[in-house]
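Colleague: Compute the structure for the input listed below.
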Amino acid sequence: MVSKPRKPTQKKGSTAKNSSRKKTSARKVSIADTKGKQLVIVESPAKARTVGQILGKKYVVTASQGHVRDLPKGKMGVDLDQDFEPSYVTMQDKRSLLNQIKKAGDQAKTVFLATDPDREGEAISWHIQTAAGWDNQENPPKRVVFHEITKQAVEEAFEHPRDIDMSLVNAQQARRILDRLVGYQISPLLWRRVQRGTSAGRVQSVALRMVTDREREINAFVPQESWTLDALLQKLDPQDNDLRSFVATLHSVKGTNKRVNVSDEKDIRVYESELKGAKFTVDDVRKRNVKQRPSAPFTTSTMQQDSGRKLRFTAQRTMSVAQQLYEGISVNGEGSVGLITYMRTDSVQVAQSAIGEARTYIEDKYGKSYLPEKTRLYKTRAKSAQEAHEAIRPTSIMRTPDSLKSALTADQHKLYTLIWSRMLASQMADAQSEATTVNIGAMCAGTSE
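Modeller: Predicted coordinates for the structure are as follows:
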């Protein structure tokens, strides 16, 4: 499944693929001497610093800076007659880096592939292993997976290494092949029929269909006229200093429980004329206690939604900042620290240790009354959820946003505060409030009620 590396050529009609990770040009790096040491390969320099600090001097941690191989840019790169077999080439700007990684790995006692714990990370590890020629060795690289970059999580992962999961790799390959098939076969048609420079993609084409269908529903909608009537009222009690105005809305006619629905201006004007000069009195006041359960910890999608609504961050900006928090931030006195768990997840489940830490913090900070009697456990409602990872949470609830303010950028602090607050609230007791409903009667002129 591997073709000989060859210089890719840019074809005038090729399209960009849908990718969940931002591509960057490889930086020039120098890998330390690995003789007698263990080589660990991750994706980014920031992650390499954090993991290297945890593992110590017996390990050399380096970064692949993302993918090292991909489908060629100048042609399809997928053999439709051979079960969609992909043909990969080493990226031109990664050739030197890959040679350095191969040399360092050949000299090391053991190679550990510690890329992200998802299908993209699994594929990066597989591509590195295959391109370096390590897949047929007697002692092939070991795959280690951790969902948060903390001392406990990293050390536990290295105590339980595994082989590369080809099911995850194949899932990533299927996605990448679909990207290429959709882009290369539909985009040229769009150039001819719509406009030059337009493109189609595996994700954007489906999203466009959803938007189009919704727009058609809007255009097909037949608007219906609806009217409401509000009265601006004020207390008449001269002994009451609270003389603020309030609004009452026409709900029903006395003697009936049927809500007033008015679809014509003439009818609403009749009600308006009858209620002008009416005497308004409070008929009854009803109060009830309202409880509201806290929301579950963040998944990727709920984090993006909340960040967009409260912080005005785009999805891309949210994920970029979350990646920084996950890979490690330099914290005074601690060095580089991973502050949140892995940010690509559809799970709302949280480790028991993290729940215990949150409950301890809540009791110490706010008191027992803020804790529910039973530990809160959450389940994902979506049937398609894979739940391969935990929810997005702080690696330690004890690292409060205020304690990290000097170490974080403005964006990092805003998003960390959002994640920290959501996790803490998820383990609190229900919020309690009182809802009050006031029924006001109107005695119209010339009537007894």
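
Colleague: Please count neighbours and contacts with C-alpha atoms only from this point.
Modeller: Will do.

Colleague: residues in contact with the spatially most central residue of the chain?
Modeller: Nearest to the geometric centre of the chain sits Thr300, at 1.9 Å (CA atoms, centre = their mean). Counting by CA atoms under 8 Å, 6 or more residues apart in numbering, Thr300 makes contact with 343-346, 392.

Colleague: tell me which of these is nearest to Asp240?
Modeller: Proximity of the contacts of Thr300 to Asp240 was ranked by CA to CA; the top entry is Ile392 with 50.8 Å.

Colleague: check contacts around the closest one.
Modeller: Ile392 neighbours (CA under 8 Å, 6+ apart): 297-300, 340-343, 345, 348, 419.

Colleague: The residues you listed in strands, which ones?
Modeller: Assigned to strands by DSSP state E, none of those qualify.

Colleague: Can I get these in JSON lines including distance to Glu274?
Modeller: Output for the contacts of Ile392, formatted as JSON lines (distance: CA to CA, whole Å):
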{"residue": "Pro297", "distance to Glu274": "53"}
{"residue": "Phe298", "distance to Glu274": "53"}
{"residue": "Thr299", "distance to Glu274": "54"}
{"residue": "Thr300", "distance to Glu274": "55"}
{"residue": "Ile340", "distance to Glu274": "62"}
{"residue": "Thr341", "distance to Glu274": "63"}
{"residue": "Tyr342", "distance to Glu274": "63"}
{"residue": "Met343", "distance to Glu274": "60"}
{"residue": "Thr345", "distance to Glu274": "59"}
{"residue": "Val348", "distance to Glu274": "55"}
{"residue": "Ile419", "distance to Glu274": "54"}
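
Colleague: Please provide the structure for the following sequence as well, for comparison with the first:
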Amino acid sequence: MVRPLVIVESPAKARTIGKYLGPRYAVKASIGHIKDLPKSKLGVDVENGFTPLYTVIPGKEKIVRELRSSAKGADVYLAADPDREGEAICQHLSEELSAKAKNVYRVLFHEITKDAIKAAFKKPGRINANKVGAQLARRILDRLVGYKISPLLWDKVRRGLSAGRVQTVALRLIVERENEIRAFRSEEYWTLGASLAAAAPPEFTAFARSFDGKKWNVADEATVRGIVAELGNTPFVVTRVHRREKKRYPVPPFITSKLQQDAARKLGFTVRRTMGLAQRLYEGVEIGSEGAVGLITYMRTDSTRVSEEALRDVRELVRTRWGEPYLPHHPIYYKAKKTAQEAHEAIRPTSVERTPESLEAHLEPDLLRLYTLIWRRFVASQMNPAVFDATDIEIDAGRVQFKATGSILKFDGFLTLYQEAKVEDTAAEQDAPEGEGVLPEVHEGEVLTLRELRPAQHFTQPPPRYNEASLVKALESRGIGRPSTYASILSTIQDREYAVKQDNKFFPTETGEVVVELLVESFKEIFDYEYTARMENHLDRIESGREKWNEAMSDFYRRFSERLLTAEREMRDVKTEAIETEEVCDKCGSKMVIKWGKFGRFIACSAYPECKNTREIPKLCSLDASAPRAEVEEIQCEKCGRPMVLKRGRFGEFLACSGYPECRNTKRIVKSADSIGVKHDVPLDEVCPTCGKHLAIKHGRFGEYTACSDYPTCKYIKLKSTGVACGKNCGGEIVERRSRRGKTFYGCSRYPDCDFVLWNKPIPEPCPLCNAPFLLEKTTKRTGTV
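Modeller: The predicted model follows:
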């Protein structure tokens, strides 16, 4: 008898589900998508109803053959994730396996627990065509935009550039924020604090709120000094005392976007790292004798719904662990946004009784930190609010009105367990008066004693650059993309070198700014914030069955093709632009012009090609335009004695001899707040096995490496070991290497005698399924590193 076949996306998920289903079922993994549009061509027949040409992904042929063999004569249960991507995976598996299988079913679950798995297999269903249509529409939209617009960028800017439907809009946010910062002009302003004493302690500070009946707005020192002099002999009289009880309510359990933001702020995780860890917690982690256990519910969700069973469990935990004062009289139900998929739940522990403390021995540190964050937020969401005693005191002092505010925590409530991190998304008044602390008992009409007046100078700050948390919040608030796509959006704009992160802030590169400028000029509607959000709503309507995917594509493509034709005629050709400057060429006397090259703008002689004089445009050491300019150390070339100058190449800034091309000496650099210097070699105690001299840590274009200190006379380089024996059993070990293009790969230490090679990092742990001698670390756009 043929065993029923269950197919999921990953081996980890297969292992966890297999444990619950037992040996009666064969559980196998597709390792993500098995089919996609071909990379070599558009793959969409726009003349025939936007028919997609899906093909098996190169490298997946063996997996498909094995699944077909296992499906022969069997009942097949497709158990991919309960979202659009999962539904598309199921559709493609069904297309490949239906001819061989007895029956094909779709099973859905939102947590990998014994009860959830059994319930799903009791009621198998069919593939949701609407979800498949929504995923197909998104894929075709992205393909049309990418494949149709990218050649324009190759022609007008440089080859290798690409446009993304949603990524370009996210990049636009970064570029426009940078433009706001550049245009910002800081303005001076002054605050005035008064240290006061009442009849009862303690002393306290009140701040000026109004002057002559108008809101306090003093912009210069002379004015504030005049006010201070005036207040020296003025009585400070209490005019109003307002005491009240203030409550701070708990926040809902996590949805995907809020988990990404909180993990970024509190744990310092990138969005991709967060989603990769969450995927592992969902699919199953080895917990001692229990084996693989799914610890959280599905992590791609926009719903705050929680099952009644989970509510009962968490309320019982709050009652027994913290007591009745912390437990609300009734469960708290949170309102979800209109587009939320209520079939999903919020992100929560599959068992609230699995406390973070009970998992410390089983989870690696980052997994435990993320699980703790999820567990605490979920439990806190069903606790009573925190209660504060708040007091406001208003004080008249002649023409100036002061105010003091104080707040004392009376009952911590949910704050005993969880406090939401603040997001930095607007210009913060860093020196704003604080409103926490104890205020004395005072009464209206009481005259206070002035101890000290403290005027303070401030300057308005530009809006902050986006970090990952604030960029995700900006995308979410505008309805751009969906939380499940944010990780790939943020990764793509960095991978394409359209933006870089410095000190955890996003800075657009010169190329990124040019791309946004051209695309917004030529495709104003396509890359508009509201239009992009409307397209997401169209995808939601397709998923809910209220719209046909091919009709939506037809409407989009009609407008898009019109703009495309116009852009082909009218888009600026950045490659041929030459912006004249006042500078004169020191070699031929012609005007120097600003041109666009492979690595951005540079200054060149207008007499090119007769005169080939060029130079770098001076750049600030820091990408931060508001940062002080760094000075280059006076470093001489040790080969020819000429000064070294700062240049920029494809791998970033470096020092090069000013005698180029006669002298081609270069050096890596290290930056500080006010200078640029050379990265010096770090000598080691270890001896070179080739020549006997000491090894040193050196700095190359791909980072640090260990090599002989006598380079280039001795060219020995120490390869980084992985601790894994060569897969060909030749006696060598697998070591980390780099290709000529800088890509990391892993090969045998006995090369060239042994040509064994891997592109994924080997981990010295045996496979728990097949006992292979080592595992491979893989990174995908969807799941991150696993």
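
Colleague: picking that back up, compare the contacts of Thr300 of the first structure and tell me which is most surrounded.
Modeller: Ile392 (31 neighbours; other CA atoms under 10 Å).

Colleague: And that one? What does it align with in the second structure?
Modeller: Alignment note (TM-score structural alignment): Ile392 of the first structure maps to Ile347 of the second structure.

Colleague: Could you do Gln316 of the first structure as well?
Modeller: Gln316 of the first structure maps onto Arg272 in the second structure when the alignment is built from TM-score structural alignment.

Colleague: Roughly how far does the nearest residue to its match once chain neighbours are set aside sit from Asp142 of the second structure?
Modeller: Nearest residue to Arg272 of the second structure, sequence neighbours excluded (CA to CA, 6 or more residues apart in numbering): Ala487, at 4.8 Å. Note on Ala487 of the second structure: its distance to Asp142 of the second structure, by CA to CA, to the nearest Å, is 16 Å.

Colleague: re earlier: now for the helix or strand the match of Gln316 of the first structure falls within, which elements pack on it?
Modeller: When elements are assigned from DSSP states H and E, Arg272 of the second structure belongs to helix 271-283. Using 3 or more CA pairs under 8 Å, 6 or more residues apart in numbering; DSSP states H and E as the contact test, the elements touching helix 271-283 of the second structure are helix 11-21, helix 256-262, helix 365-380, helix 483-495, strand 784-785.

Colleague: 10 Å instead, please
Modeller: Applying 3 or more CA pairs under 10 Å, 6 or more residues apart in numbering; DSSP states H and E, we find helix 271-283 of the second structure packed against helix 11-21, helix 256-262, strand 292-293, helix 365-380, helix 468-478, helix 483-495, strand 779-780, strand 784-785.

Colleague: Show me the one of those that comes nearest Gln91 of the second structure.
Modeller: helix 11-21 (18.7 Å).

Colleague: Flag every buried residue along the closest one.
Modeller: The neighbour-count check on helix 11-21 of the second structure (16 or more other CA atoms under 10 Å) flags 11-18, 20-21 as buried.

Colleague: aligned partner of the residue nearest to the centre of the first structure in the second structure?
Modeller: So, by TM-score structural alignment, Thr300 of the first structure is matched to Thr256.

Colleague: what do you get for Thr249 of the first structure?
Modeller: Thr249 of the first structure maps onto Phe207 in the second structure, by TM-score structural alignment.

Colleague: Now its match: closest residue in space, sequence neighbours ignored.
Modeller: In space, Phe207 of the second structure is closest to Gly193, 4.4 Å off (CA to CA, 6+ apart).

Colleague: neighbour count winner among Ala487 and Asp142 of the second structure?
Modeller: Ala487 (24 against 17).

Colleague: on that earlier part again, if I look at the match of Thr249 of the first structure, how far off is Ile395 of the second structure?
Modeller: Using CA to CA, Phe207 of the second structure is found at 9 Å from Ile395 of the second structure.

Colleague: which residues do these two both contact?
Modeller: 401-404 (CA atoms under 10 Å, 6 or more residues apart in numbering).

Colleague: thought Lys335 of the second structure was touching Asp302?
Modeller: No. Counting by CA atoms under 10 Å, Lys335 of the second structure sits too far from Asp302 to count as a contact (11.3 Å).

Colleague: which part of the first structure lines up with the top helix by length along the second structure?
Modeller: In the second structure, assigned by DSSP state H, the helix with the most residues is helix 129-156. The counterpart of helix 129-156 of the second structure in the first structure, using TM-score structural alignment, spans residues 166-193.

Colleague: Trace Gln100 of the first structure over to the second structure, please.
Modeller: Checking TM-score structural alignment: Gln100 of the first structure goes with Glu66.

Colleague: need the helices for the stretch 451-600 of the second structure, in chain order.
Modeller: 468-478, 483-495, 510-522, 529-543, 549-570 (DSSP state H, counting those that start in this stretch).

Colleague: can you check the first structure too?
Modeller: Assigned by DSSP H, the first structure shows helices spanning 45-55, 95-107, 119-131, 151-159, 166-193, 204-220, 265-275, 300-306, 315-327, 352-366, 401-404, 410-426.
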